[in-house]
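Engineer: What follows is a predicted structure for the sequence shown.
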Amino acid sequence: MRGFFLSDEELGKKDDDHKPSKSSGGLRQPNWHPARGPPRRSLKRIALVLIVATVVYLFIKNIPVLGPDARMRRPSYAYPPGLAPNAPKRPTYERPQPAQPKSNNRLSSTPERTFNGPVRFLELAPTLQAISGTRGSMLINRNVLFASSSLKSAATLLPIACQMGSELKSYVHFALMSRSDIEIRELRKVNGIDDSCQIIFHDARPDYTQISTDDRMENAVFRAFHHIFNYMHPQAILIDGSSNEEPFFLRAAQQHSKAKKNTLIELPRGSAKRLEWLTKLDSQALRMWNKIHMDILIHAVPGASGSLIRLLRSLSAADYTSSSVPHLTIELPHDIDPPTKRFLETFTWPPTHVYNPTNARHLSLRHHIPHQRISEEESSARFLESFWPAQPEHSHVLVLSPQVELSPDFFHYLKYSLLEYRYSAISTYQHWDRRLFGISLEQPLQLLDGKKSLSLPSVLKSTRSGDAADGEISTSFLWQAPTSNAVLFLGEKWMELHDFVSRSLEAKQELDPVPALLSEKLVSTQYPSWLEHAFRLARARGYWMLYPGEDTARNLATVHSELNRIPEEYATQENSKPLLADDASEEEIENVRQKIRFGTEIPLAPVSLLDSLPNEGNLRPFGDLPILTWDGQSTDFEELNSLSAKYAAEFKEIVGKCGKESADKKKEKENLSTQDLFCATD
């Protein structure tokens, strides 16, 4: 009963404290331990875990939907009957039925484009992994890519791609980056594309295209080009540059082209017909599409205002859809005719029909200050100084005489021939391009001396069976003699001509007497004096000019003779005499008659460019073209090399003063230099 009468101070103590101790001194037993309190920290941790779990559960339970339907996070795939389930197909968007609208409202025909989630390509990987045979991993290959987003643009590009693929010069690919969910097989069927087109298709559409924002589609197009580029390394990408194409696609294509520095060809409206020749080029030629640039140089002469105005009008009427408008430089004489002054006051370049959003002027007028007649050397130097290629491999100059009139398709032919004969794989592989001095738009009818006619070569026209010949047709040919009426000079050869003229003028001043190789004139005075230097360089190097056949020349340019004027440096009293004197002999009469007959111009007969070319519009390779020596004799490649080496050795010995020791030291010529021909001027 004692425990019930404890004092307040002893409340809460155990009874053991009041029991008598068995040991002396009242000490506690050694195995005694104080009692522990409740685990308060563990309780706090358990409570915290319960609170966090509750918050996470409530968040997951009420997580917001990031799209029109929660099932968008897991797209379902529908496969047509008979198709393997592992073949990727377009995702199906099974959106829930919306609430019934009011009777006076109408459902929208297009889904709301608000989705901006991550981009995935569900069908692109299999086709990219399957093109390893095209050597797409190599930077230089034979792949060409067509791409579109709009179905209208696809309908424009697919026939062009089909024609290019059937030529079997490149591996042609087509990538669809559209919002449309049309099947690839249906796209092929609608546009008449079969296996003969040799096109490799790629479905580069991302998921959820119909509900994606324009920003997401632009990002998807850029990423699609990036993936394709890594697997394919296309040498050129061709797209529809007209208003039919989607703006987001054009922006992404241009951004990717700037990022990767690849060739992007934006085809203008109507290019399927006007640029049909593009399908004849291989991948290496197309790779240079945007890199090459051509300038135009015109050397006007006094008293030829009518000819100059006619030439400028034909230039303005030409079609420049294949490239940017070239820069135009006009060399004016000291005395400018009043009609020429009035015409130049209103003349605009680029022409008004050419797209020029910045209103940039690509026209330079150069007026000669000296009034007195200039010499041949001064005229040559002054004219050649009018142009200098910034990039010799890509910059070229078209030299035009005021007597020339051009057809609307002349620029297409120039670019087509330049890309094929200078940059194509077969031309560069066989080094034919190293011999090319330039490309002429006219077909010459006489030799450079102006006395004898030029016998134009022809080839046998084969029948459809290819077993027998069916007459002869005109053909393009290679001639060692350059002309000056309408010819495109390659930038590398123009720089070499600069160096050759400079060293020739220096040698002419130092040598006494002047050797016949520098003083003898083989080119008629109806041509400018600088052509004599170009003629000597072509003979020493074995260069040739490409001339069109008669049927093609009629569609390119014609040289009018009724307003012909001789160059300034030859405009003396002697040259102003009539061609036929009153007491002329029979031989002189016959020579004048032949000269007038040879000067008959070839009239322009503008037709489609490919229609004027033989061999179904394909340019003949260098190896199939006839070759003529400088005096018009038919020859072959080996004989041309022999004649060139003989003339170069004679020139080095007589003009360059190159002895045997100098020849041993300079076994190879320097690039874009004629130093190996002139030892005395080093």
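Structural biologist: Structure's in. What do you need?
Engineer: going forward, measure contacts between C-alpha atoms and count neighbours the same way
Structural biologist: Noted.
Engineer: Buried residues in stretch 489-500, which are they?
Structural biologist: Of all the residues in stretch 489-500, those buried under the rule 16 or more other Cα atoms under 10 Å are 489-498, 500.
Engineer: Pretty sure residue 531 sits against residue 487.
Structural biologist: No - in this structure, residue 531 is not within contact of residue 487 by Cα atoms under 8 Å, at 11.6 Å.
Engineer: For those two, indicate the residue with more neighbours.
Structural biologist: Neighbours around residue 531 and residue 487, counted as other Cα atoms under 10 Å, are more numerous at residue 487. The numbers are 23 against 19.
Engineer: The residue nearest the centre of the chain: which element?
Structural biologist: Nearest to the geometric centre of the chain sits residue 289, at 1.5 Å (Cα atoms, centre = their mean). For residue 289, there is no enclosing helix or strand under DSSP states H and E.
Engineer: Can you tell me how far it is from residue 234?
Structural biologist: Distance of residue 289 to residue 234, given as Cα to Cα, to the nearest Å: 13 Å.
Engineer: now swap in residue 279 and tell me
Structural biologist: Distance of residue 279 to residue 234, given as Cα to Cα: 16 Å.
Engineer: So if I had to pick from the two, which one is more boxed in?
Structural biologist: Neighbours around residue 279 and residue 234, counted as other Cα under 10 Å, are more numerous at residue 234. The numbers are 27 against 20.
Engineer: Please verify my assumption that the more buried one contacts residue 136.
Structural biologist: Yes - between residue 234 and residue 136 there is a contact under Cα under 8 Å: 7.5 Å.
Engineer: Against that first model, consider the following:
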Amino acid sequence: MTPPPKYRDKDDLGRPKSGSSPFLHDAASNWRASTFRFRRKRRTIFVFLAICAIVYLLLHSRWWNAVLVVEDRQQRGTNDDLGSSSYDYYSSSSGRKVKPSHGKSGSHKAASADSKDAHISKFTYDGPVRFVHLYETLSRVQQFHFRLRNPHVVFIAASMNTASILAGLACEMSAAKRNVVHLVLAGRSEISIEFFKKANGMAHNDACSVVIHDARPDKAGISTDARMTLAIRSAVRYIKDYIGPTVLVTDTEREEAWFRSAVTSKAEELQIAHVTLPYDISTIPWLQKLDALSLGSWHKPAIDIVIHADAHSGRLVRLLKTLEKADYFNAPLPRLFIDLDPSTDKSVRDFITSYKWPSKDRLFVRHRILPKSSAQDDPLAFVESFFPNSENSAVLLLSPNIELSPFYYHYLFYAILEYKHSNAQSGLDPNLIYGISLDLPLTLLDGKPFDPTILSSDESPASESAKKKPNSDSPFFYAAPSTHATLFFGTHWRLLHLYLAKRLDAAYTKGVDYSLPSKISSTIPQWVSYFAELLTAGGYTMLYPNFAPSDSLAVYHPPKEASSVTARTQQDVMRSNNILNQLPNGRLPLWSELPVLGMDGTRTTIASGLTAAQKYKSQILSKCGGVKRNDGEDDSVDDLFCSNGEAVQERKRLAREHQRQRELEAQAEAEAERKALARNALEAKRREREQAEAAEKMPNKPPTPEAPVAAQPLVEQAKSPVEEEPVDDDDAPKAAGAAAAPRMPVIHNKIISLADLEDVPVEVNGETVHPQDQT
């Protein structure tokens, strides 16, 4: 074994001294080899890191990305409109053009055709696409990675006329300070960005803080439609990668076909919400008040309209005309369900037959067998008229006595996007709002008139932290539902279905007190009473408008026979779009600024409503072990009823009681039948004795053939109106036995025809004669 070198045999650096040991040469060689291997590994690591740094600089440095090239190529032969050939690519560092691989593509065919007819069209260039100025602005925008709350809104325009219109809308949206607004120019115009800003009043950043991007490709003025289509698709993809917008906004009615198809298809492919504006953008002035998350939910609401017509449905025609004339801008059209009464006039049926709104495939007419009174009294008949098919479904219940404003759908759509999807309303659970009413309530649930002056009191609004006094024209929350013109969200209508399924089952409601803290009038429909129980237990509330009477969204005209309901005087529907003018500060307020009314019509807060909900749940579940834990499911009402085990046991107990009742009824029927037989037997015995005694007293002469005594059956004798004798229960079996084997009567000293006697024995001259023996 080789001894280790001693300390004195090493130099100052710890290396073995030469000649100090016979093994020093081998040790030095090993040390140098290991050092070389370490240096070689370290040099490899350094080279790898340098290569990574160079690649990073090439991909992210500004001088490399000064020109963005098209990489949005389609597979060959898959899209004729976009072209499928490999385009030329340019490198800004070398300026060298890479020769493309030519293929048989639709775009090259179009380019060759355009080259032959150059005198007809100047859009002949179909070369490679480069964005010279796009990266310069995209690199300045900080990308937000929180996709659910991304505040970026991008307006895209190809036409300069459209771009000028969108520029004004974008500036107004930017002034609201709820979004980061971008405007993308992607057309053939060669106007500079500086000139465009000056022409539209956007030169100073203080005037408009919209970020403008130049997504026009090189040689855009002479590019073919296929090249421009590929350019706009590539620009949208770059915007998605760098900015990650929530929504794209375009005015497609003023744009060319290639632009509409390119933006629509690419937005759908990248799963970006795409909002198309109407031709007259001024008709939706509330759009710029929305944030990016609300605009991204533009296509989510799915509204169905349900009308329950009564026998006096002459006003139904007026309602249908107001629905048809209303302004639905570019929102998805609702479906319409009309529920006709059996006694509907023929003129109304003929009008509905020729009614074409919204379309024949979205109009559904149903005819009831029973009159409306039965449907109004039966909660199932009314609630079952609608069931949501998605979480974004909603039903607008309209009374035939309602007259709507042409702009009712604007308010509904604006309120849904603001209070159900907005990021600014994140402090409020959207599920607490179960609906939106279009008119003020006429009465409270107890039948007393509704007083709007309570809304302007000094009591606190929805949130305890809100210190501002609510405006007199501010919308408000009210827990009680309205039945004239009300939109109910599908999630809460589905809960009502589940609630009624158990509420009307005695197994779940035995011994439970569902009485509400507030009194409900007998004139309120029964389904509203059950709905009020569910709303109180959940702490839900409804949004009501508070517009001027002359600018109402809906006006209720009570029928003549409804003397207890009086309509408000000087009411008229809104004829012009004054929605923002009727709202405080020209917008829908934050939920924390709105006043709140409880189920009884008194001022309260959202927090107080939730506390009252817990108290009510404790009341109804006091005999079932108290309030249960929430199972966490949205579509569940199990925490409002006894447990399933208790319900099963109760259902079994009810079944046993029902079976016992049936058995008792069967025993009672058998006992009554037995007593009837006993009475009949005793009655027959008594008649036999009477007949025997009467026969002994009669003279010795033949009976008249018209009324032979023995020919009458015993059953017919039992039916004669003779006073019944009381039958003792103990003698009943004996009487039954006597009835089973009755003794045949014997007629003494009577000489009559044997044919008339049938089976009755007769004593003749002291001898008993039987008719069977004579045959």
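Structural biologist: Here it is on my side, so go on. All figures in this text were calculated on a predicted structure; none of them were measured in a lab.
Engineer: After superposition, what's the TM-score here?
Structural biologist: The TM-score (TM-score structural alignment, normalised by the length of structure 1) is 0.71; 525 aligned residues with a Cα RMSD of 3.2 Å.
Engineer: Looking for the alignment partner of the residue nearest to the centre of structure 1 in structure 2.
Structural biologist: Aligned by TM-score structural alignment, residue 289 of structure 1 pairs with residue 298 of structure 2.
Engineer: try residue 208 of structure 1
Structural biologist: Aligned partner of residue 208 of structure 1 by TM-score structural alignment: residue 219.
Engineer: Give the closest residue to its match in space, chain neighbours not counted.
Structural biologist: Spatial nearest neighbour of residue 219 of structure 2, excluding adjacent residues (Cα to Cα, 6 or more residues apart in numbering): residue 125 at 7.7 Å.
Engineer: can you pull the contacts of the aligned partner of the one you found in structure 1?
Structural biologist: For residue 125 of structure 2, the aligned residue in structure 1 is residue 115 (criterion: TM-score structural alignment). If you count contacts by Cα atoms under 8 Å, 6 or more residues apart in numbering, residue 115 of structure 1 has them with 67, 208, 211-213, 216.
Engineer: Looking at those, state which has the most neighbours.
Structural biologist: The most neighbours of any of the contacts of residue 115 of structure 1, using other Cα under 10 Å, belong to residue 208, which has 24 neighbours.
Engineer: one step back: where strands are concerned, which of the buried residues of stretch 489-500 of structure 1 count?
Structural biologist: residue 489 (DSSP state E).
Engineer: from the buried residues of stretch 489-500 of structure 1, which single one is nearest residue 592 of structure 1?
Structural biologist: residue 489 (31.6 Å; Cα to Cα).
Engineer: Do a quick rundown of the strands in the stretch 401-550 of structure 1.
Structural biologist: Here the stretch 401-550 of structure 1 has its strands, by DSSP state E, counting those that start in this stretch, at 404-406, 436-440, 458-462, 469-474, 477-479, 486-489, 544-547.
Engineer: Let's have those strands in CSV, adding distance to residue 603 of structure 1.
Structural biologist: Compiled in CSV, the strands of the stretch 401-550 of structure 1 are given as follows (distance: least, Cα to Cα, whole Å):
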stretch, distance to residue 603 of structure 1
strand 404-406, 10
strand 436-440, 16
strand 458-462, 20
strand 469-474, 16
strand 477-479, 20
strand 486-489, 15
strand 544-547, 17
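Engineer: quick one on the thing from earlier: just give me the closest of the buried residues of stretch 489-500 of structure 1 to residue 257 of structure 1.
Structural biologist: Taking Cα to Cα as the measure, residue 491 is the one of the buried residues of stretch 489-500 of structure 1 closest to residue 257 of structure 1, at 26.1 Å.
Engineer: Check which helices and strands the helix ranked longest in structure 2 is in contact with.
Structural biologist: In terms of residue count, the longest helix belonging to structure 2 (DSSP state H) is helix 644-697. Applying 3 or more Cα pairs under 8 Å, 6 or more residues apart in numbering; DSSP states H and E, one finds that helix 644-697 of structure 2 contacts helix 506-509, helix 714-718, helix 732-740.
Engineer: most tightly surrounded among these?
Structural biologist: Neighbour counts (mean count of other Cα atoms under 10 Å) averaged over each of these peak at helix 506-509, with a mean of 19.
Engineer: Give me the helices and strands touching that helix, please.
Structural biologist: The elements that helix 506-509 of structure 2 packs onto, with contact taken as 3+ Cα pairs under 8 Å, 6+ apart, are helix 490-503, helix 644-697.
Engineer: Using CSV, lay out these together with distance to residue 191 of structure 2.
Structural biologist: Putting those into CSV (distance: least, Cα to Cα, whole Å) gives the following:
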stretch, distance to residue 191 of structure 2
helix 490-503, 50
helix 644-697, 72
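Engineer: Point out the most buried one among these.
Structural biologist: Highest mean neighbour count among those (mean count of other Cα under 10 Å): helix 490-503, with a mean of 19.
Engineer: and that helix with strand 433-437, angle?
Structural biologist: Interaxial angle, helix 490-503 of structure 2 versus strand 433-437 (axes from the mean of the first three to the mean of the last three Cα atoms, to 10 degrees): 110 degrees.
Engineer: Between helix 644-697 and helix 490-503 of structure 2, find me the angle.
Structural biologist: 40 degrees.
Engineer: Superposed on structure 1, what's the mean shift for helix 490-503 of structure 2?
Structural biologist: Aligned to structure 1 and superposed, helix 490-503 of structure 2 gives a mean residue distance of 1.2 Å (mean Cα distance after the TM-score superposition for structure 1).
Engineer: ranges for the strands of the stretch 201-350 of structure 2?
Structural biologist: Along the stretch 201-350 of structure 2, counting by DSSP E, counting those that start in this stretch, strands occupy 211-214, 247-250, 273-276, 302-308, 335-340.
Engineer: Give me the helices and strands touching the longest one, please.
Structural biologist: Read it as strand 302-308 of structure 2. For strand 302-308 of structure 2, the packing partners by 3+ Cα pairs under 8 Å, 6+ apart come out as strand 335-340, strand 393-398.
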